[in-house]
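Asker: got a structure for you, letters missing:
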């Protein structure tokens, strides 16, 4: 099998490489610089990203280096009044990571790269700048400029993770939609004692709204991070001015050491096309979104959740090439109509402008689901049924991410649903094992399990294929009736909800080719 060629070793490229390694798809990772980025960039990793890191085998390493946060504060800067916080602890029944974490991007990238080196030694090529590529019927040939001269590599697919100024996107003449504002955001990493000498009881992640000058305060493992706006023509502050500004933000403090600074424009720019043949755009190459509310890096990781399993299924011969088209359709909506608009709404909210932010309404659980990216409903059926915002806790719908709920396997131990979905489609059949329902045979990439509050009798022939749902907790949480089948994709999203009597034959078709609009609507939410 020809390797998948990944261009760009930022967080999205690195995570995509780990995903391909997880799915046993060979890859080669190329980076034009001589080392990973050392710039001060994104600093908050949301819960959905942590779930991806768990699947790809790096969550523990990331968590060891991170500061965990169970409250996202919302403070009116002028008065110091606390508005309702986002309390991630409310999600404890939906995920094994009911928190977000603070970790600077330049600390995250080495963790991801070390994991790649353990899984695929020598698969990373630094100081390799892509110059051109040619698509063929069975692959892509790419030429790179290297310290040893030009080198050419053959691959099955080419993934452009090469940033907002993507060379690959430019070579394909893909148009960019959206705008870049004149306003800028300034980021400063600061070492100051806000704990002991001059204690400040701020949440580790707090947003200070103010019409004149909003501020975001992030407690990183090694420092405090301040983010605030700059007008388009303003000079960047000097280090002394920064130190004075820190004191103006948080009050009198002792010594203030400025560690790193960076400024960036406010963007909402989306590529019009995300796939051209065997070439795919990912991360900033596909969508450049200002990382307000941590919607920059984390939206890119959603791409690294969506595309790799599709490539695995197609390269294994388990699905048609059409399956790959769903990546661009689903993720475009999330980036263009979801994250991008939410980031701009958040910026306006911080300025105190009218109009409100949809994610700040609704119940507290729904707010937490939205802000941690657990509430994204994908347009699986390509019929417009999708949402970035979770408005309330309700029944499961096609396109929803299934909760990472706890059930009990036949061996007696508890197991999480997302673990059962790792590297497979999973059919959950909610039925009474005492009635001996017929389960379809498992196939490569498709597993069938029965779920019930009744433990499967030993003479039922179903015990090794059954999950115990104590008290019908999972079925009630999903809002499913008895004799219902729920088909879950390898990315944890629901592909279909069907009566068991109609589920046996259609299920396999829904895997090997995209779900058709005329048959997917069972279980879809209005």
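Answerer: Sure, I can see it. This structure is a prediction, so every number in the text was calculated from the model and none was measured.
Asker: all contacts plus neighbour counts: C-alpha atoms, from now on.
Answerer: OK.
Asker: Now do the helices in the chain.
Answerer: Taking DSSP state H, the helices of the chain run over residues 11-22, 47-55, 59-64, 105-119, 167-171, 239-250, 297-315, 325-333, 340-350, 364-371, 417-421, 473-478, 500-512.
Asker: and here's the other structure:
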């Protein structure tokens, strides 16, 4: 770790590890510092879109991730009030656009674990758990990074520092980069159950329910299965306590309201979190770069957060390797900022906000218009394909590539 001629990455989640793997494969020495003592069994992001699968395939990870997860070619929109299936979209329409005309439902800790196993095999890569980046000091030829571990604080030097350390990023805050946007007033409540919604209700592995009072996302993950688990996501009163929201009677009432059945649901996991829509003012400040949640966060409807982070990682690694190895000028990193920040602000943020508005619309005429649009798109193969190009993030990836040509 004494050699400063390397890249340091703060954060050993899927974004940091995939970025490290891509850099190491290109011949760039890299060190990852992760504050936790191991990979966390994070119950959040699981959806991996076709655009991201293409990038993971380039690293030789797609098959392992697919085998660790569930292939989900279809997703659905339902109206909870009427119980009507509004629209169903099949990624098979993208078969002429991508080798991966499906979504893979693979929990992010599994993706991180797979990436870590590959990274361990790279001779110019190292990963240190229980090592938290607590301060940074940029200079003319690199960045001094202060790291706290069980042995105390130490200082390390790198030519470049990547902050992949989450929405509360120490790197972003220490660099003084603003995190612009807002926080939704409601919290998101996640209730996980082994109840098989596909077998008993006919729901696809990714299903969205519109409701003017309490929308819901319902999706399946492999977990330790088969048979797997189903996660249901609801908006929750911001003033309600976690104790009240997690109360068994309240949990059962919420699930029964949406999915009535005889007997109680087995609920194996409860989670509650705040949701933000924020983007860093810049993804690049000199030798400091941001990727993943440290650069942008959004609501999870549509599954675009982790995908955007992995896409950041691949884009950044490609450019940083060229700069680090002397094959391109340092200004190439400005293109990373332009491409990824443009995609994030113009596509991911707007699309994820629109996804939420579609589910929570209250006015009957707005709901009717939303449903008519979805039905029309699903019924027309050309319109359905265009819808899928956006939802799969293939359009966003191609837009980013077009920025290079511009």
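Answerer: On my side now, so go ahead. It should be emphasised that the depicted structure is a prediction, and the values quoted were computed from it without experimental measurement.
Asker: who touches the residue nearest the centre of the second structure in this structure?
Answerer: In the second structure, the centroid-proximal residue (Cα atoms, centre = their mean) is residue 306; its distance is 1.3 Å. Counting by Cα atoms under 8 Å, 6 or more residues apart in numbering, residue 306 of the second structure makes contact with 15, 45, 48, 108, 292-293.
Asker: let's go with 7 Å and repeat that
Answerer: When contacts are counted by Cα atoms under 7 Å, 6 or more residues apart in numbering, residue 306 of the second structure touches 45, 292.
Asker: Report the separation between the aligned residue in the first structure for it and residue 290 of the first structure.
Answerer: In the first structure, residue 306 of the second structure lines up with residue 297, judged by TM-score structural alignment. In this view, residue 297 of the first structure and residue 290 of the first structure are 9 Å apart by Cα to Cα, to the nearest Å.
Asker: do the same with residue 154 of the first structure
Answerer: From residue 154 of the first structure across to residue 290 of the first structure, the span is 34 Å (Cα to Cα).
Asker: Show the contacting residues for residue 343 of the first structure.
Answerer: By Cα under 7 Å, 6+ apart, the contact list for residue 343 of the first structure reads 290-293, 295.
Asker: Show me what it lines up with in the second structure.
Answerer: Superposed on the second structure with TM-score structural alignment, residue 343 of the first structure falls opposite residue 352.
Asker: any idea how far that match lies from residue 61 of the second structure?
Answerer: Here residue 352 of the second structure is placed at a distance of 26 Å from residue 61 of the second structure (Cα to Cα).
Asker: Next: residue 173 of the second structure.
Answerer: Going from residue 173 of the second structure to residue 61 of the second structure by Cα to Cα gives 32 Å.
Asker: cool, and residue 119 of the second structure?
Answerer: In terms of Cα to Cα, residue 119 of the second structure sits 11 Å off from residue 61 of the second structure.
Asker: swap in residue 19 of the second structure?
Answerer: In this view, residue 19 of the second structure and residue 61 of the second structure are 13 Å apart by Cα to Cα.
Asker: And those two? Which one has more around it.
Answerer: Higher neighbour count among residue 19 of the second structure and residue 61: residue 19, with 31 against 18, using other Cα atoms under 10 Å.
Asker: how about the more buried one, what's its partner in the first structure?
Answerer: In the first structure, residue 19 of the second structure lands on residue 16 (TM-score structural alignment).
Asker: Find me whatever residue is spatially closest to residue 494 of the first structure, sequence neighbours aside.
Answerer: Among residues not flanking residue 494 of the first structure along the chain, residue 488 sits closest, at 4.5 Å (Cα to Cα, 6 or more residues apart in numbering).
Asker: So that neighbour is in contact with residue 425, correct?
Answerer: Yes - the pair residue 488 of the first structure and residue 425 qualifies as a contact (Cα atoms under 7 Å) at a distance of 5.7 Å.
Asker: The counterpart of residue 119 of the second structure in the first structure: what's it in contact with?
Answerer: Per TM-score structural alignment, the equivalent position to residue 119 of the second structure in the first structure is residue 116. The contact partners of residue 116 of the first structure, by Cα under 7 Å, 6+ apart, come to residue 18.
Asker: let's go with 8 Å and repeat that
Answerer: The neighbours of residue 116 of the first structure, taking Cα under 8 Å, 6+ apart as the test, are 14, 17-18, 21, 123.
Asker: Show me where the stretch 51-200 of the second structure has its strands.
Answerer: Secondary structure of the stretch 51-200 of the second structure (DSSP state E, counting those that start in this stretch): strands at 70-72, 74-79, 84-90, 103-105, 125-129, 132-139, 142-149, 152-158, 160-163, 179-183, 187-193.
Asker: Next, count neighbours for the residue nearest to residue 494 of the first structure.
Answerer: The tally of other residues near residue 488 of the first structure (other Cα under 10 Å) stands at 27.
Asker: isn't it right up against residue 426?
Answerer: Yes - assessed by Cα atoms under 8 Å, residue 488 of the first structure is found in contact with residue 426 at 5.1 Å.
Asker: counterpart of residue 368 of the first structure in the second structure?
Answerer: Under the alignment (TM-score structural alignment), residue 368 of the first structure pairs with residue 388 of the second structure.
Asker: residue contacts, the closest residue in space to its match that isn't next to it in sequence?
Answerer: Excluding its sequence neighbours, the residue lying closest to residue 388 of the second structure (Cα to Cα, 6+ apart) is residue 91, at 6.7 Å. Counting by Cα under 8 Å, 6+ apart, residue 91 of the second structure makes contact with 73-74, 101-103, 388.
Asker: measure the match of residue 19 of the second structure to residue 176 of the first structure for me?
Answerer: Remark: distance between residue 16 of the first structure and residue 176 of the first structure (Cα to Cα) = 23 Å.
Asker: Does residue 87 of the second structure touch residue 79 like I think?
Answerer: No - the pair residue 87 of the second structure / residue 79 is not scored as a contact, 9.7 Å apart, by Cα under 8 Å.
Asker: How many neighbouring residues does residue 67 of the second structure have?
Answerer: Neighbour tally, residue 67 of the second structure, other Cα under 10 Å: 12.
Asker: So what does it match up with in the first structure?
Answerer: Using TM-score structural alignment, the partner of residue 67 of the second structure in the first structure is residue 64.
Asker: give the contact list for that match.
Answerer: Residue 64 of the first structure is in contact with no residue at all, counting by Cα under 8 Å, 6+ apart.
Asker: Trace residue 132 of the first structure over to the second structure, please.
Answerer: Checking TM-score structural alignment: residue 132 of the first structure goes with residue 135.
Asker: Sweet, I'm off.
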